[in-house]
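>>> Give me a model of this one.
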Amino acid sequence: MKKFIIRFSLYIVGLFTLAIGIALSLRSNLGVSPVTSIPSVFSQISGKSVGTTTFLFYSICVVLQIIILKKDYKLKDLLQVGFSSVFGVFTDIALYLFQGLSVTNYLGKILLLVLSLVVVSIGLFLILTSDIVINAPEGLCIAISKKWNVAFSKVKSSFDIFCVILSLGVSLLVFGNLGQIREGTIIAALSIGRITGFIMNRYSKKLKGLYS
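Modelled structure (predicted):
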């Protein structure tokens, strides 16, 4: 029971850390993170909060996992839907906490962006290593990784790039501009998967030692 409590605590911390990373990327004003780009553009279209559209996007990711894995899909992974709603709330809370954060010079924005990339990667690392319920987008990447035997870090990077392309297309179609897709989004798409993979390779065994 004690081991489960530690793992669950790490998972919740990971969820909130990920939400903070997303909020920091938004406040950098250099573009939203790749996975957030889709909820962000649909938030602008619908008028709903980013947390709400994040929950809807994550639910779609769960459906795609079921389609890909079919009989190999584990029923416990349906908990992703419930925890996606929690993450949606965390996202809105993090955005509220950092609503007053404003960086005007470009160097400061770059530093804030880099910080957000590291924080997002740490959040993903905690979520994946705690092995409670995988965050829905990462669960989709893992499903693709298992189905076609491709390294998770490569799938994650490709998925991030796909999210950017999709949100960019929708933004151009609906608003006629790039929306919140900027250089920071591209940098994040190319780096988050690699940073997460680096952290997991170096520290996953040490973290698992806390509850193994």
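>>> Only C-alpha atoms from now on, for both contacts and neighbour counts.
Will do.
>>> can you tell me the helix or strand for the spatially most central residue of the chain?
What sits nearest the mean C-alpha location of the chain, by C-alpha atoms, centre = their mean, is residue 35, with 5.4 Å. Assigned by DSSP states H and E, residue 35 falls within helix 34-46.
>>> One more, please, to line up against the first structure:
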Amino acid sequence: YLCSFLVGFAFSELLDVNEAWINILPKTIPLRVLYFVISYLLICIGIALSNRCGLPIIPTDLFPRELSEIIKVKYSKVKVSFDVICLTITACMTGLILGHINGLGIGTVLAAFTMGKVIGLIGDEMDKHFRFVNFTQHR
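The predicted model follows:
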């Protein structure tokens, strides 16, 4: 958990550093789509890797991973359901509190409905090439 905390802290600091220069990138529609695809795939790879190594690096993805193990349902199904429920709650709360839905773009909706499946596919591909072993149990 300490390692997870350090990774999360470093990640948040890197976000702050990158925020300073990210606004200089061109913002045409094709490039925005490219940025979305690249970030989407990087997030999916990161979550699949986090799931394989067992670290709770991303707390919002720790819950679906552990729930899928507890209820014996495939991770991708739990993840998509979790993301869609969170998206729905966010939309309802935003609509009720602000009077309109704000901050939920097509990318967010697309990611909620597809990311679990893509993470599962990437994880399955990782399993073909890598094996993660807990060093405390492997002897």
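>>> on that earlier part again, just tell me the aligned range of the helix holding residue 35 of structure 1 in structure 2.
When structure 2 is aligned by TM-score structural alignment, helix 34-46 of structure 1 has no counterpart there.
>>> Name all residues that make contact with the residue nearest to the centre of structure 1.
137, 160, 163-164 (C-alpha atoms under 8 Å, 6 or more residues apart in numbering).
>>> I'd like to know which of those residues is nearest to residue 130 of structure 1.
residue 137 (16.2 Å; C-alpha to C-alpha).
>>> can you map out the helices along structure 1?
2-27, 34-46, 50-69, 79-97, 106-130, 136-148, 152-175, 183-208 (DSSP state H).
>>> what packs against the last one?
Helix 183-208 of structure 1 sits against helix 34-46, helix 106-130, helix 152-175, with contacts defined as 3 or more C-alpha pairs under 8 Å, 6 or more residues apart in numbering; DSSP states H and E.
>>> circling back: the helix holding residue 35 of structure 1 to helix 136-148, inter-axis angle?
In terms of direction (axes from the mean of the first three to the mean of the last three C-alpha atoms, to 10 degrees), helix 34-46 of structure 1 departs from helix 136-148 by 130 degrees.
>>> Buried residues, helix 34-46 of structure 1. List them.
34-43 (16 or more other C-alpha atoms under 10 Å).
>>> which one in structure 2 is aligned with residue 117 of structure 1?
Looks like residue 117 of structure 1 aligns to residue 40 there (TM-score structural alignment).
>>> ok, that match - how many residues close by?
16 (other C-alpha atoms under 10 Å).
>>> Next: the one 10 residues further on.
Here the number of neighbours of residue 50 of structure 2 (other C-alpha under 10 Å) works out to 19.
>>> What lines up with it in structure 1?
Match for residue 50 of structure 2 (TM-score structural alignment): residue 127.
>>> Against residue 165 of structure 1, how distant is that match?
Counting by C-alpha to C-alpha, to the nearest Å, the gap from residue 127 of structure 1 to residue 165 of structure 1 is 26 Å.
>>> now residue 146 of structure 1
From residue 146 of structure 1 to residue 165 of structure 1 the distance is 24 Å (C-alpha to C-alpha).
>>> who has more neighbours, the two?
residue 165 (17 against 14).
>>> What's the more buried one aligned with over in structure 2?
By TM-score structural alignment, residue 165 of structure 1 lines up with residue 88 in structure 2.
>>> pretty sure residue 7 of structure 2 is touching residue 56, no?
No: when contacts are counted by C-alpha atoms under 8 Å, residue 7 of structure 2 is not listed as touching residue 56 (10.0 Å).
>>> higher neighbour count, the two?
Under the criterion of other C-alpha under 10 Å, the comparison of residue 7 of structure 2 against residue 56 puts residue 56 first, with 22 against 15.
>>> what's that one in contact with, if anything?
1, 4, 50, 62.
>>> Residue 87 of structure 1 touches residue 15, doesn't it?
Yes: using C-alpha under 8 Å, residue 87 of structure 1 is in contact with residue 15, at 6.2 Å.
>>> in structure 1, what residues pair with stretch 106-121 of structure 2?
The aligned range for stretch 106-121 of structure 2 in structure 1 is 183-198, by TM-score structural alignment.
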